[in-house]
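Enquirer: Okay, here's the prediction I keep looking at, along with the sequence it came from:
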Amino acid sequence: MSDWIAANYDVLRGVHILAIIAWMAGLLYLPRLFAYHTGAAPGSELDVTFQTMEGKLLRIIMNPAMAVAWILGLTLLWHRYNLAGAAVFAQPWLIAKLAGVIFVTGWHHYLALARKAFARGENKKSQKFWRATNELPFLAAIVMVIAVTTEFGSR
């Protein structure tokens, strides 16, 4: 299996990046939908439309993209571990990336819970909150991309 991963490493990494792009698009768009949804009266036609959009975004794009990103990320990490041993986990760049992954995964789940609250007509957050938090995943992405592309602390 490790030989197959090594032979296809660049393809796996490319698909991993594509999954992250799709996931990130959803993480950036869903809070924006929530900001607009905040103004819709519960049970109104607009409320139902936003619920449909939010639900499909999560089920069709975000959840599968997150799953693929995690599966391929762990596969690529396993390959690096096989090459470098446990020392790879002490690299500052990898620690920063893993912290970012945990953050965006937690944010994803927070957004999924918020979508359920909207569906129940129980949103407690303001439009201002959703607009202010909209960019959090992108800030995490900046840190992760810089960490991975520079591999800071490994030289």
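Expert: Cool, got the structure.
Enquirer: drop to CA atoms for contacts and neighbour counts, all remaining ones
Expert: OK.
Enquirer: nearest spatial neighbour of residue 20, skipping sequence neighbours?
Expert: Nearest non-adjacent residue to residue 20, counting by CA to CA, 6 or more residues apart in numbering: residue 69, 5.8 Å away.
Enquirer: Could you pull out the helices in this protein for me?
Expert: In the chain, the helices defined using DSSP state H lie at 2-7, 9-37, 45-56, 63-84, 92-119, 127-133, 136-150.
Enquirer: Format these as TSV; extra columns: mean neighbour count.
Expert: Putting those into TSV (neighbours: other CA atoms under 10 Å) gives the following:
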stretch	mean neighbour count
helix 2-7	12
helix 9-37	18
helix 45-56	16
helix 63-84	17
helix 92-119	17
helix 127-133	14
helix 136-150	15
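Enquirer: Tell me the spacing between residue 26 and residue 152.
Expert: Distance, residue 26 to residue 152, using CA to CA, to the nearest Å: 28 Å.
Enquirer: let's bring in a second one:
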Amino acid sequence: MIDALNWALAMTYAWLKAGHIIFVIFWIAGLFMLPRFYVYHQEAPEGSDEEKRWIERERKLRRIILTPAIGLVWLFGLALAYVTSAWAHGWFQGKLVLVLALSAYQGWLVGYGKRLAAGGPRIDGRTLRLMNEIPGIAVIFIVTLVVVGRAYS
């Protein structure tokens, strides 16, 4: 009976981890793309068909990739934390803070995109290009915390 339970727990962990990694990849890819879309959007003439196409691309990226991915990242991640009892570990707490920050970053990006589509004030393209690096820097810290930090706990 214990062997069957251990096998079930191991399989649950493996599937949760696979799902988490898959949707993290989708989420981070979307976070890399969205600021770049905004740069191209802002370079299009206001009111043009090109601008309208960028607005639609941004909306689809948010609706089809980013929103489902962030939800599934959180779902699989919290399930993994529960299954592994990761809550008390420092590496997990650090990861959680960074994932919360990335989630807030996505929220800000979505809000900016909606304001941009409505003709609101624009951020210069250089700033958006620099902001494009935020997910990559966060991933470096998150992966280091999980892989290296977990090895020491």
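Expert: Received, thanks. Since this is a predicted model, take the numbers as computed values, not measurements.
Enquirer: Mind checking how well the two chains overlap by TM-score?
Expert: Here the TM-score for the pair of chains, by TM-score structural alignment, normalised by the length of the second structure, is 0.89; 148 aligned residues with a CA RMSD of 1.8 Å.
Enquirer: residues touching the one residue sitting closest to the centre of the second structure, list them.
Expert: Nearest residue to the geometric centre of the second structure (CA atoms, centre = their mean): residue 27, 3.8 Å. Taking CA atoms under 8 Å, 6 or more residues apart in numbering as the contact definition, residue 27 of the second structure lies against 65, 66, 69, 70, 73.
Enquirer: cool, residue 133 of the second structure as well?
Expert: Per CA under 8 Å, 6+ apart, neighbours of residue 133 of the second structure: residue 32.
Enquirer: One more: residue 46 of the first structure?
Expert: Applying CA under 8 Å, 6+ apart to residue 46 of the first structure gives the contacts 37, 40.
Enquirer: aligned partner of it in the second structure?
Expert: Taking TM-score structural alignment, residue 46 of the first structure has residue 50 as its aligned residue in the second structure.
Enquirer: and residue 48 of the second structure, how many residues sit next to it?
Expert: The burial count assigned to residue 48 of the second structure is 9, neighbours taken as other CA atoms under 10 Å.
Enquirer: how close does it sit to residue 137 of the second structure?
Expert: To residue 137 of the second structure, residue 48 of the second structure is 35 Å away according to CA to CA.
Enquirer: What mean distance separates stretch 96-115 of the second structure from the matching residues in the first structure?
Expert: Here the mean offset of stretch 96-115 of the second structure against the first structure after fitting is 0.6 Å, by mean CA distance after the TM-score superposition for the first structure.
Enquirer: so where is that stretch in the first structure?
Expert: The aligned range for stretch 96-115 of the second structure is 98-117, by TM-score structural alignment.
Enquirer: ok so, going back, just give me the match in the first structure for the residue nearest to the centre of the second structure.
Expert: Residue 27 of the second structure maps onto residue 23 in the first structure, with residues paired by TM-score structural alignment.
Enquirer: which residues does residue 99 of the second structure contact?
Expert: Contacts of residue 99 of the second structure were listed using CA under 8 Å, 6+ apart, and none were found.
Enquirer: at 10 Å what do you get?
Expert: 70, 73, 74, 93, 105, 135, 138, 139, 142 (CA atoms under 10 Å, 6 or more residues apart in numbering).
Enquirer: roughly how far apart are the first one and residue 146 of the second structure?
Expert: Counting by CA to CA, the gap between residue 70 of the second structure and residue 146 of the second structure amounts to 19 Å.
Enquirer: same question, the fifth one
Expert: To residue 146 of the second structure, residue 105 of the second structure is 21 Å away according to CA to CA.
Enquirer: and the residue located most distally from the centre of the first structure, what is it in contact with?
Expert: Centroid-distance maximum for the first structure: residue 44 at 30.1 Å, with CA atoms, centre = their mean. Contacts were defined as CA under 10 Å, 6+ apart; by that measure residue 44 of the first structure touches residue 50.
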